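Engineer: this one's sequence-less:
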């Protein structure tokens, strides 16, 4: 298979939380703390089931998970407050992300973020982390007709990049994101984030790597 080249109709599409930003972990950890404080069972496994999903989908799952006497809004307020406190010192990056994006930008790649996070929040976090200027656009979970694992987010991401999805490389951490990108026809590289050691990565045709640096090198994007 020939490698795509910058300016040859190809583009790079990136998930955000857990791939570029090390934000998935504090969100998960605060959820587990709050759920356990309320005496809820299976907090870790339920928290993991929400990784990579949109806010609207998570809201529906939470309504079924939380007992009737525990209000969803109150729980969300406590959860959100805990996450804000964790991120008060700045938005943390995953290893090697700043250097990789700098090199890809310098090489002329067209890049778009495709995330389940709301667009305004995603732009804010990317800006605070110093990454926003690397991307042509940000496709948030509120800007698509259906969320991951539906292919719509990556189809729209490719369109925003001025490319066909089959000519795009997608970089993801979650299984839902991988399913979305594969269904859109992208070449997919997965860098798993928070995942129990006994939970194998489903093999759907994606390549799996330890870091984004490894993924970009394996894809031959900076040769």
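Structural biologist: Ah, there it is. Small disclaimer: the values here were computed from a predicted structure and weren't measured.

Engineer: going forward, measure contacts between C-alpha atoms and count neighbours the same way
Structural biologist: Will do.

Engineer: Outside of stretch 151-158 itself, list whatever touches it.
Structural biologist: With Cα atoms under 8 Å, 6 or more residues apart in numbering as the test, stretch 151-158 has contacts from 11, 13, 112-115, 138-139, 141, 144-147, 164-165, 168, 179-184.

Engineer: Show me where the chain has its strands.
Structural biologist: Using DSSP state E, the strands of the chain run over 11-14, 111-114, 137-139, 168-172, 187-190, 207-208.

Engineer: do you know which of those lies nearest residue 123?
Structural biologist: strand 137-139 (7.0 Å; Cα to Cα).

Engineer: Remind me what that closest one packs against, helices and strands.
Structural biologist: strand 111-114, helix 119-128, helix 152-160 (3 or more Cα pairs under 8 Å, 6 or more residues apart in numbering; DSSP states H and E).

Engineer: Mean neighbour count, those: which tops it?
Structural biologist: strand 111-114 (a mean of 28; mean count of other Cα atoms under 10 Å).

Engineer: can you give me how far that one is from the chain middle?
Structural biologist: Its chain's C-alpha centre and that of strand 111-114 lie 10 Å apart, by Cα atoms, centre = their mean, to the nearest Å.

Engineer: Check the spacing between the closest residue to residue 28 other than its chain neighbours and residue 186 real quick.
Structural biologist: For residue 28, ignoring the flanking residues on the chain, the nearest one in space by Cα to Cα, 6 or more residues apart in numbering is residue 47 at 6.0 Å. With distances taken as Cα to Cα, to the nearest Å, residue 47 is found 28 Å from residue 186.

Engineer: before we go on, here's another structure to hold up against the first:
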């Protein structure tokens, strides 16, 4: 089946923001003498914050000042982000190649629109996507397939005619459940067994999407 669209996750795939998020959640815990369970935290990557934050709060233990924790976490994240975000290797070349080949581009992220705008500030990439699906666009976030199904609907393409590019296991599960050809470019996680079984491809970087001709044939090597 021919390839009609590529759907991009954002945090950890386009930008190096997942490292900033992890540092911020750790920093806020440390300020209250707590230790963040990194394995638990990383298992939630790709999910909506509202869906996984209660699990983190519970892990940090009783007596946590939750409002202070949230304030410290968000303030630290914004300090890190103000130092500048970097595009992950291969994004810019891939984005341009898609445009040259007439392949549609969608952004499918669990982040909300203000964060999306902030991350893309100073470039025109955001306005060159054919559609955007954000965390507040659907009720059920990743790993539910809703966001990818909505993205395909807005592009008027069948899921099987798309590549979905993700860095997290939860994002991959969402794309696989939607019927997309799901490609993982790991950032803070290693691929889970179920993701390995169903992934269209596992790649070291976005540059490998072009290097392995996934846009040409849409098939595995």
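Structural biologist: Looks like it came in fine. None of the values given here were measured: they were computed from a predicted structure.

Engineer: can you map out the helices along structure 1?
Structural biologist: Assigned by DSSP state H, structure 1 shows helices spanning 24-37, 43-49, 55-65, 72-86, 97-106, 119-128, 152-160, 175-183, 212-218.

Engineer: do you know which of those lies nearest residue 206 of structure 1?
Structural biologist: helix 175-183 (7.5 Å).

Engineer: whereabouts in structure 2 does the closest one align?
Structural biologist: Counting by TM-score structural alignment, helix 175-183 of structure 1 falls onto residues 169-177 of structure 2.

Engineer: which parts of stretch 80-91 of structure 2 are buried?
Structural biologist: 80-81, 87-91 (16 or more other Cα atoms under 10 Å).

Engineer: got the helices and strands packed on strand 137-139 of structure 1 as a markdown table, with distance to residue 39 of structure 1 columns?
Structural biologist: Below are these laid out as a markdown table (distance: least, Cα to Cα, whole Å):
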| stretch | distance to residue 39 of structure 1 |
| --- | --- |
| strand 111-114 | 35 |
| helix 119-128 | 30 |
| helix 152-160 | 36 |
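
Engineer: mind checking which of those is nearest residue 172 of structure 1?
Structural biologist: Among these, if distance is taken as Cα to Cα, the winner is strand 111-114, at 9.4 Å.

Engineer: so the closest one corresponds to what in structure 2?
Structural biologist: Under TM-score structural alignment, the match for strand 111-114 of structure 1 is residues 105-108.

Engineer: ok, now stretch 46-54 of structure 1?
Structural biologist: Residue span in structure 2 matched to stretch 46-54 of structure 1, by TM-score structural alignment: 40-48.

Engineer: Identify the residues contacting the matching stretch?
Structural biologist: With Cα under 8 Å, 6+ apart as the criterion, stretch 40-48 of structure 2 contacts 22, 52, 56, 110-111, 135, 141-143, 168-171, 188-189.

Engineer: quick one: which of these is nearest to residue 33 of structure 2?
Structural biologist: Among the contacts of stretch 40-48 of structure 2, and counting by Cα to Cα, the member closest to residue 33 of structure 2 is residue 56, at 14.7 Å.

Engineer: Against residue 132 of structure 2, how distant is the nearest residue to that closest one once chain neighbours are set aside?
Structural biologist: The shortest distance from residue 56 of structure 2 to any non-neighbouring residue, by Cα to Cα, 6+ apart, is to residue 41 (7.0 Å). In this view, residue 41 of structure 2 and residue 132 of structure 2 are 26 Å apart by Cα to Cα.

Engineer: Buried by neighbour count: which residues of stretch 132-143 of structure 1 qualify?
Structural biologist: 132, 134-135, 137-143.

Engineer: Which part of structure 2 matches that stretch?
Structural biologist: Using TM-score structural alignment, stretch 132-143 of structure 1 pairs with 126-137 in structure 2.

Engineer: Straight-line length of that stretch, end to end?
Structural biologist: Counting by Cα to Cα, the terminal residues of stretch 126-137 of structure 2 are separated by 16 Å.

Engineer: for stretch 149-164 of structure 1, same thing?
Structural biologist: Stretch 149-164 of structure 1 end-to-end distance (Cα to Cα) = 19 Å.

Engineer: Quick check: the gap between residue 41 of structure 1 and residue 137 of structure 1.
Structural biologist: From residue 41 of structure 1 to residue 137 of structure 1 the distance is 40 Å (Cα to Cα).

Engineer: no, scratch that, I was asking about residue 181 of structure 1
Structural biologist: Taking Cα to Cα, one finds residue 181 of structure 1 at 17 Å from residue 137 of structure 1.
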